[in-house]
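Predicted coordinates and the sequence they were generated for:
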Amino acid sequence: MPSKVGLLRCPEYDAEKLHKILEHALQNNPRWLAGIQQGSKVFLKLNLLMKKKPEEAVTTHPAVVEAVTRLLQERGAIVIIGDSPGGPYLPGRLKSIYRVCGLEDVALRTGAILNYDVSEVLVPFPGGRVTRSFHLIKPVTEADYVISLSKLKTHMMTKYTGAVKNLFGTIPGLRKADYHLKMPKTKDFCDMLIDLALCVKPVLHIMDGIIAMEGKGPSGGKPRKVGALLMSDDPFALDVVALNLVGIVPETVPTVARAKARDLVYHLSQVEIYGTDVAEWQVKGFVAPKISGNVKFPIPDFITNALRPKPVFLQDPCIGCADCVTNCPPQALVIKNGYPVVDLEKCIRCFCCQELCPRKAIDIKRNPLGRLLER
């Protein structure tokens, strides 16, 4: 039986209109929220990568969060809102991020609870392909149901970040660095992301694609109006539809390639779409990064290292805040003369530095010859 994905036209961030659109979509798929009842604790796992205003298209928009919150409250649910953003997982940072991302206002209007519990729980996952247990933020483990509210964005490491990758934010704070270090190869890292998605297993995934991000995502790209809201109980199917919508070949995205290898949904033919036919709604000219893959044949390490992409630090926008140094998993960065310097021998090309730079002061430089050798 094909997985069902809702592809819904939503031209603007209006919480009341979004509420009506979502309610109508759920009437076609009542089983998605069938178990939620009076007193159910529902954790809304947002994309709150960093402290950015909603119009910058880095985080899940508060209007989407408010619409989903009200839908759940009408069913009697207790709604908890949260995420583990990039960087240290601390109550003070969460408060600052909630405020700037517009979520304090959502909580005031709806009575939803903003999560400040920064404890973690080790959760066994014996069925994992590469990871047999996960350290998860505690509210995920205490909720009766988890609903993921992702953001349609590009990503400099994995080309695209959507429903599957959004769940990396269930791993607390700087523990994310451990997973990068243990799995520096993109293939293994994406297998871990799939394991994580299957472990957390949200009952519903809703993607904010009203204003997406193209180019140098997930934080340094440009906002791009797409006008779409997507929803499914299958994150792999949702990602396939989102990628087709913006013109990215799904199998060029590592999480989708690994999903195919594991007999999960990877192609549009495996999906039943309701709402709008993706063939009738193609976003033209959506800019996606040309990610690095594995070379086609073995070559010496010193040549491989020379051909791999690398972070480049732009001095004009850089303010020397050292966020990149703090969040570098292999500790390959230091500050010298007020600016970051990278040790490329240590660098694992996770690009957390670029992802978490508050000033867009880090670019990723790719060697043209390296592109020819990639597959």
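Now that the structure is in, tell me what you want to look at. Since the structure is predicted, the reported quantities are computational estimates derived from the model, not experimental observations. Numbering: from 1, shown residues only.

contacts and neighbour counts: CA atoms only from here.
Fine.

Let me see the contact set for the residue nearest to the spatial centre of the chain.
Closest to where the C-alpha atoms of the chain average out (C-alpha atoms, centre = their mean) is N166, at 3.1 Å. Residues in contact with N166, defined by C-alpha atoms under 8 Å, 6 or more residues apart in numbering, are L46, N47, S148, S150, K151.

Look up how far L369 lies from it.
To L369, N166 is 32 Å away according to C-alpha to C-alpha, to the nearest Å.

Repeat that for T69.
T69 is 49 Å from L369, by C-alpha to C-alpha.

Now do the helix or strand hosting T69: everything it contacts.
With secondary structure defined by DSSP states H and E, T69 is part of helix 62-74. The contact list for helix 62-74 (C-alpha under 8 Å, 6+ apart) reads 13-16, 18-19, 22-23, 36, 54, 78-79, 101-103, 106, 110, 112, 149, 208.

what do you get if the cut-off is 7 Å, keeping everything else the same?
Y13, D14, A15, E16, L18, H19, V79, G102, L103, V106 (C-alpha atoms under 7 Å, 6 or more residues apart in numbering).

same deal with stretch 22-36?
R75, A77, V203, L204, D233.

Please compare the first structure with the one that follows:
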Amino acid sequence: MSTVGIKKCKSYSEGDIKESFNELIAGFDKEKIYGKKIIIFFDFPQPDIEILKRVIEFLKENGATKISAGTSIFIKDLPESIQTLFKNEKIKFIDFRKDNYEKTDVSLRKTPNLEHFRGFAILSPVQYATEKAITKMETPSIRTLKSVFLPASFSENDYVVAITKMKDSPLAKLGGFVNSMTSLITTKTRAEIFVNAMQNKQHESLLEIFSLMKNKVLFGVVDGVKASISNNKEINQMKVLLFSDDLLSLDSVTSVLIGFRSNEIETNRLGDIFGFGSGTFNHITLYGDDFVEIRKEATKMLRYSKVFGKRNQPIPKITKEDKLKINKSMDFCPTGAIIEKEGFYLIDKNKCIKCYFCVEIAGDVFKL
């Protein structure tokens, strides 16, 4: 069972971040850091600079001999403020797209059968023994990827510190840290994952990549003070920080915070079964602030929380340019819940399965 720290954090001010972060790391074994080479990994959108400062300060204070940072910048260049921070702290930044890659074989895994129960109490001794044996059986060793090319920087460092921004989009259904593995790999491996998706095995592929890095993880931090890159200050003010040495458990807690059940996220469920961490919420011990209270407030602040509040929620009349985005959303809607009626578009709640593709594709048109 893994532990996850959760603390309220009102803003990105230096004082608020420092206070919350220090409470989260109070029980962490700091001796692991001394004399080690550590690389900080983050994806897009980048975490707030104050969180990066606290992590760097924590590592330096506890004797890390070398600190570097890396990411693959797919959307935009690294912000100037973060570049300046790394320069002042003498931290080498690595763009993984330009890094050397090392071929790493993926280990075969054995997936234990889920327990199937037929009422042991009423079985004969022979039947009972048979049923218990079935629950202990294992499937043959399997894998979906034979090998993966990973940045050489990971093998050159002793530990990885992973930081991610909490996201409130459909991508969350793929898992936060697990999904971020796609930003580490080459296009060839990414293409293999998409091919495996045709057999509904993309989650297993992501977890196989995740398994190659999980043993080198020192800890992970989830920046949930603001869960979106939107400029709208009225939404996604989640005001929370998460901390753990088990990245899968952070994905699990994050998914529950934004309104899912942890086992609805396939990477959480399978990762727990494969033994890659605690992926289901009932296998996690929380410390810090009251989770129920934080979740209650957090779900109210989600970007899409008010979209599906009525049976037929009207969307404002749109321009010709906006109509292209809405039509694209209609193409993606798996149940046909978006209906055009007299120049307006409606979302039929009876049909909607809350996949949120419409929000993700045309959020500005939906006035979110």
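Now that the structure is in, tell me what you want to look at. Quick caveat, the model's predicted, so the values are computed rather than measured.

higher neighbour count, T69 and L369 of the first structure?
Counted by other C-alpha atoms under 10 Å, T69 of the first structure and L369 do not tie: T69 has more neighbours, with 25 against 11.

Quick one: map that one onto the second structure.
Residue pairing (TM-score structural alignment): T69 of the first structure is matched to I56 of the second structure.

any idea what I258 of the second structure aligns with in the first structure?
With TM-score structural alignment as the criterion, I258 of the second structure matches V246.

ignore the last one, V240 of the second structure
By TM-score structural alignment, V240 of the second structure lines up with A228.

Ok, F210 of the second structure next?
Checking TM-score structural alignment: F210 of the second structure goes with A197.

could you measure the residue nearest to the centre of the first structure against G92 of the first structure, distance?
Distance from N166 of the first structure to G92 of the first structure, by C-alpha to C-alpha: 22 Å.

Can you flag the buried ones in the contacts of N166 of the first structure?
Those of the contacts of N166 of the first structure that meet the buried threshold are L46, N47, S148, S150, K151, by 16 or more other C-alpha atoms under 10 Å.

In a strand, the fourth one, correct?
It refers to S150 of the first structure. Yes. With DSSP: H, G, I helix; E, B strand; the rest coil as the criterion, S150 of the first structure is part of a strand.

rewinding a little: name the helices or strands packed onto the strand or helix carrying the match of F210 of the second structure?
Element membership of A197 of the first structure, judged by DSSP H and E, is helix 186-200. Judged by 3 or more C-alpha pairs under 7 Å, 6 or more residues apart in numbering; DSSP states H and E, the packing partners of helix 186-200 of the first structure are helix 254-261.

What is the mean deviation of the helix it packs on from its aligned residues in the second structure?
Helix 254-261 of the first structure differs from its equivalent in the second structure by a mean of 2.8 Å after superposition (mean C-alpha distance after the TM-score superposition for the first structure).

show me where the second structure has helices.
14-24, 49-61, 80-88, 125-136, 152-156, 176-179, 187-197, 202-214, 247-257, 266-274, 291-300, 320-332, 357-362 (DSSP state H).

Give me the mean distance between the fifth one and the first structure.
With both structures laid over each other, helix 152-156 of the second structure and its partner residues in the first structure are 1.6 Å apart on average (mean C-alpha distance after the TM-score superposition for the first structure).

What range does that helix cover in the first structure?
Taking TM-score structural alignment, helix 152-156 of the second structure hits residues 138-142 over in the first structure.

Now do the buried residues in that stretch.
K138, P139, V140, T141.

which among those residues gets closest to K159 of the first structure?
V140 (26.5 Å; C-alpha to C-alpha).

from memory that closest one sits against F43, does it?
Yes. At 6.4 Å, V140 of the first structure and F43 qualify as touching, with contact defined as C-alpha atoms under 7 Å.

what touches both of those two?
V146.

neighbouring contacts of stretch 269-277 of the first structure?
Outside stretch 269-277 of the first structure, the residues touching it (C-alpha under 7 Å, 6+ apart) are P2, S3, K4, V5, G6, L7, L8, A237.

quick one: that stretch to chain centroid distance?
Its chain's C-alpha centre and that of stretch 269-277 of the first structure lie 22 Å apart, by C-alpha atoms, centre = their mean, to the nearest Å.

In the second structure, which residues correspond to that stretch?
With TM-score structural alignment as the criterion, stretch 269-277 of the first structure aligns to 282-290.

Go through the matching stretch and flag the buried ones.
Buried, per 16+ other C-alpha under 10 Å, within stretch 282-290 of the second structure: I284, L286.

Same question for stretch 332-341 of the second structure.
C333, A337, I338.

Return the subset of those lying in strands.
I338 (DSSP state E).

could you redo the buried residues of stretch 332-341 of the second structure as CSV and give each row distance to I185 of the second structure?
Shown next, in CSV, are these (distance: C-alpha to C-alpha, whole Å):
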residue, distance to I185 of the second structure
C333, 30
A337, 36
I338, 36
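
and of the buried residues of stretch 332-341 of the second structure, the nearest to S205 of the second structure?
C333 (25.8 Å).

how about that closest one, what's its match in the first structure?
Using TM-score structural alignment, C333 of the second structure pairs with R366 in the first structure.
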